[in-house]
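Visitor: Give the three-dimensional model of this entry:
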Amino acid sequence: MAFYNSTPFAALNHNNLYLQNPLIHPLNLRSFSHHHHHRFSTITKYVNSSKAKSINQTVSNSVPENDFMLKNVVTILHSLDLTNPDECVQSYALILRNCRKIHNLQLGLQVHGRMIVSGVELCEFLGSQLLEFYCKVCCIDGTRKLFDKMTERNVFSWTSVIGLYCELGDYEETINLFYLMIDEGVRPDHFVFPKVFKACAQLKDYRAGKDVYDYMMTIGFEGNNCVKRSFLDMFIKCGRMDIARRLFDQMSSNDVIMWNMMVSGYVSKRDFKRAFRYVEQMRLKGVMPDRVTWNTILSGYAQVGQFKEAAKYFSEMGGFGELEPNIVSWTALITGNLQNGYPFQALNIFRKMVTKGVKPNSTTISSVISACANLSLKKHGKEIHGYCIKTEELDSSLFVSNSLIDFYSKCQNALLNMAMVRLL
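Guide: Model (predicted):
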């Protein structure tokens, strides 16, 4: 196995391999290691054990628990027996896992630098652990440089990198990496396929999704429910309900999530007849429709302006397994009325919702603010703005902020227009 001799991906050198923290200053550690000959083969005793927690609690409440973890990590780095490869691999792997837990990029970079300076062999297992660390802290440059230079890349390495690009929204590179993985002869598992199908769905790339699905079938990989949901979702989002229906009917067992996906697919195409057909089939198969099922149908009717049907399912929801309308149900009616040009009705529904004690979310508030803007209800809009300020999750919502900017802009324009009319 080859040694990893390149430099780490930050300005690291032998003199700055330690955090600038008074608890773990390099001089303190040298003094510590000279006067204490007790060696620790792994950091499990100090980082993962209940003893470590009790020590942290008794020493000082003013010092964060992470500081003690960092001190133990650096201590163990000094006590490693470099002549014992297995011990080094175990210890470094545990250190990297804990760097992931505390999401500490700086410490992880220094640990990586220490590995290089010490000449630690980057075997397949340790390489995967290091790569997983870079992925978890979303260090895209570090991840890719390490990955491209790895001499041994197993399915776990590929899964980590593909997952990072998918999480960051680089769906084209997610698919490209999948093809590179296949070319390298690595067999994907049930963690890889959902990420690739998600990328295809987000790009609406039916052809790429079909290629991935066909490849999955050629290697005899059926996958679990998570994989089945992912390719079913991909075909639905790509608009291929014909393929989704055929694959769904071929599945031996379908859970309520997959049934709801089919219902949602047909509702999105405004094919309510087929959507209800699947609802009936759910019951016949012994799968009870849940709140998501009815909210999907209710929302579909509201979006196309069929408020009579939407109101029917809203009021009768309690009869479907004793389900009460939730914030999604109320928001569907409010948004539907607004989108179809009925802002006054949207505000009336919002008042009823508040009276019922249902707490609004950012989507609800954005719709209500837009309704106030359309009706030039400056006073009401300001009241809702005040409510948002008092509610942290709403005050920090970009969606809500954009609606408020639009509201004040429209109200200001309305006042200017009125002033111009009076002048004329």
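Visitor: can we go C-alpha only for contacts and neighbour counts from here?
Guide: Will do.
Visitor: buried residues in the longest helix belonging to the chain?
Guide: The longest helix of the chain (DSSP state H) is helix 398-423. By 16 or more other C-alpha atoms under 10 Å, the buried positions in helix 398-423 come out as Val400, Ser401, Ser403, Leu404, Phe407, Tyr408, Lys410, Cys411.
Visitor: Tell me how far the second one lies from Tyr408.
Guide: Looking back up the chat, that one is Ser401. For Ser401, the distance to Tyr408 equals 11 Å [C-alpha to C-alpha, to the nearest Å].
Visitor: Switch the buried residues of helix 398-423 over to a markdown table, and while doing so, append distance to Lys195 to every line.
Guide: Shown next, in a markdown table, are the buried residues of helix 398-423 (distance: C-alpha to C-alpha, whole Å):
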| residue | distance to Lys195 |
| --- | --- |
| Val400 | 30 |
| Ser401 | 31 |
| Ser403 | 33 |
| Leu404 | 35 |
| Phe407 | 38 |
| Tyr408 | 41 |
| Lys410 | 42 |
| Cys411 | 44 |
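Visitor: tell me the contacts of the closest residue in space to Met69 that isn't next to it in sequence?
Guide: Nearest in space to Met69, with sequence neighbours left out and distances taken as C-alpha to C-alpha, 6 or more residues apart in numbering, is Val47 at 5.9 Å. Counting by C-alpha atoms under 8 Å, 6 or more residues apart in numbering, Val47 touches Met69, Asn72, Val73, Asn98.
Visitor: The structure of the following sequence is requested for comparison with the preceding one:
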Amino acid sequence: MVYARQLFDEMHKPRSFLWNTLIKGYVKNERFIDAILLYGHMHRMGVRPDKFTFPFVLKGCGKLDDFSVSVGEGVHVHVLKFGVDLDVIVRTELMVFYAKFGELGSADYLFESMADRDLVSWNALITAYAQNRHADKAIGLFRQMNLIGIKPDAVTFASTLSACAHLGCLQIGEQIDQLTVNENFETNMVINNARLDLYAKCGDMDTARYLFDEMSKRNVISWSTVIGGYAINGDSEKALDLFTKMQAAGMEPNHVTFLGVLSACSHAGLVNQGRSYFNYMVSSNNCNIHPRIEHYACMVDLLGRAGLLEEAYQFIKSMPMKPDSGVWGALLSACRIHQNTELSQHIAKILCNIAPQTASYRVLLSNIYAASGRWGDVEKVRLQMRRKSVKKIAGYSSFEATDKICVFFNGGDQLDPMFPKVYDVLEELSRKIKDVGSVPVTSAALHELDMV
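Guide: Down below sits the predicted model:
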């Protein structure tokens, strides 16, 4: 690229084709800032960009941090100014750009206003929804796409399977999985990894392991997905056994692999083993497995679950980076389990400074007070939440019913016509649970929390 730029700079009034070629080269070589700077220079030199310029400039904007949002929006203005906004490729790259930064409204508007949509356009929006926690919309778009006869490709299937995994929609996911088999995608690594992710996140580890064992080729994502699947489904022994086999096979683990390994140690209470794995990461020469903040949070969770609260606290204090709310939140959860009210108060104050509008930490502190019978302190927390207008975000779960994705919110949606029937069933289930001798734990319950 240095030589190419040198030749370019020696040219007298290079045409737009040459500007585009150099911008493309910078993007292909992941020199995104250079690509954007060259586009700015092109604009200042009065060279008119065309429909071949903008896709690469937008791709460069999408690969950078949040500061490039305003740059990308400026490029969008140029797209309109130079009359290339109806080009399918340019419009698709605009969609990808906005989706990258969570601007799904803009991405959706661009898609809906397209006169002609190709497969890349559909894939861009499906992927955007899947990656931004709108999995239900991704699945709906996949169905719509099939209804009008657009044939999905590997990207479509991988993104839609990822959406099903996120929602835990095993039944719909199995149907899409069968479509991948019908379309002869069984040897596609990306799709096979998406299939593993689906079954692992839906709790069907037998199928996930069967698919894993049947794969002719596996990469680090394949191994990490199954290891993580065993960990989140509580089978720590199999997770660690598979990690040992991964090492024996000569496959180099990455930071995601170690998240699964540390999580497995945490769930099994294997403190010394967890310490050993973490120390291996710290001392490794491989920069891909140096501990990130998520690994520190896993270690805090491991120590906290084991009741080593002081060690966990000192571990946080010794971190080489500033601990975030996830790290402190892991210790606060452990304090609740072990009823350490004094340390809970200290951590809660830290969390309120880090994330003042996050209700969950204040609610957790309030539950700790409630479990200790400190109802006056419970009321103080609630008053603070009211004064600061901190609202608890309603939890929800999703499930499948006759091929539809239904969402059930904590507290219920009283406008839903099914609301009375749902609660009739819940009351009946509660009665049956009590009849068989189960007693709910209510010591830490916050009464009338919806008033907060």
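Visitor: who wins for neighbours among the contacts of Val47 of structure 1?
Guide: Within those, most neighbours by other C-alpha atoms under 10 Å means Val73, with 25 neighbours.
Visitor: buried ones in the strand or helix carrying that residue?
Guide: Using DSSP states H and E, Val73 of structure 1 sits within helix 65-79. By 16+ other C-alpha under 10 Å, the buried positions in helix 65-79 of structure 1 come out as Phe68, Met69, Leu70, Lys71, Asn72, Val73, Val74, Thr75, Ile76, Leu77.
Visitor: What separation is there between the second one and Ile76 of structure 1?
Guide: By that I understand Met69 of structure 1. Met69 of structure 1 is 11 Å from Ile76 of structure 1, by C-alpha to C-alpha.
Visitor: And Ile297 of structure 1, by the same measure?
Guide: With distances taken as C-alpha to C-alpha, Ile297 of structure 1 is found 58 Å from Ile76 of structure 1.
Visitor: do the same with Phe197 of structure 1
Guide: Between Phe197 of structure 1 and Ile76 of structure 1 the computed distance is 42 Å (C-alpha to C-alpha).
Visitor: what do you get for Asn417 of structure 1?
Guide: Asn417 of structure 1 is 72 Å from Ile76 of structure 1, by C-alpha to C-alpha.
Visitor: Could I get the full set of helices for the stretch 51-200 of structure 2?
Guide: All helices of the stretch 51-200 of structure 2, identified by DSSP state H, counting those that start in this stretch, fall at 54-62, 68-81, 88-100, 104-112, 119-131, 135-147, 154-167, 170-182, 189-201.
Visitor: wait, doesn't Tyr278 of structure 1 sit right on Met261?
Guide: No. Look at Tyr278 of structure 1 against Met261 with C-alpha atoms under 8 Å: they stay out of range, at 10.2 Å.
Visitor: The nearest residue to Met288 of structure 1 once chain neighbours are set aside - how many residues pack around it?
Guide: Leaving aside its sequence neighbours, Met288 of structure 1 sits nearest to Met282 (C-alpha to C-alpha, 6+ apart; 6.5 Å). By other C-alpha under 10 Å, 18 other residues sit near Met282 of structure 1.
Visitor: again, but for the one 4 residues further on
Guide: Residues lying near Gly286 of structure 1 (other C-alpha under 10 Å) number 8.
Visitor: same thing with Ser50 of structure 1?
Guide: Counted with other C-alpha under 10 Å, Ser50 of structure 1 comes out at 11.
Visitor: Against Tyr278 of structure 1, how distant is it?
Guide: Taking C-alpha to C-alpha, one finds Ser50 of structure 1 at 52 Å from Tyr278 of structure 1.
Visitor: who are the neighbours in contact with Leu240 of structure 2?
Guide: Applying C-alpha under 8 Å, 6+ apart, the residues near Leu240 of structure 2 are Ile227, Val261, Ala264.
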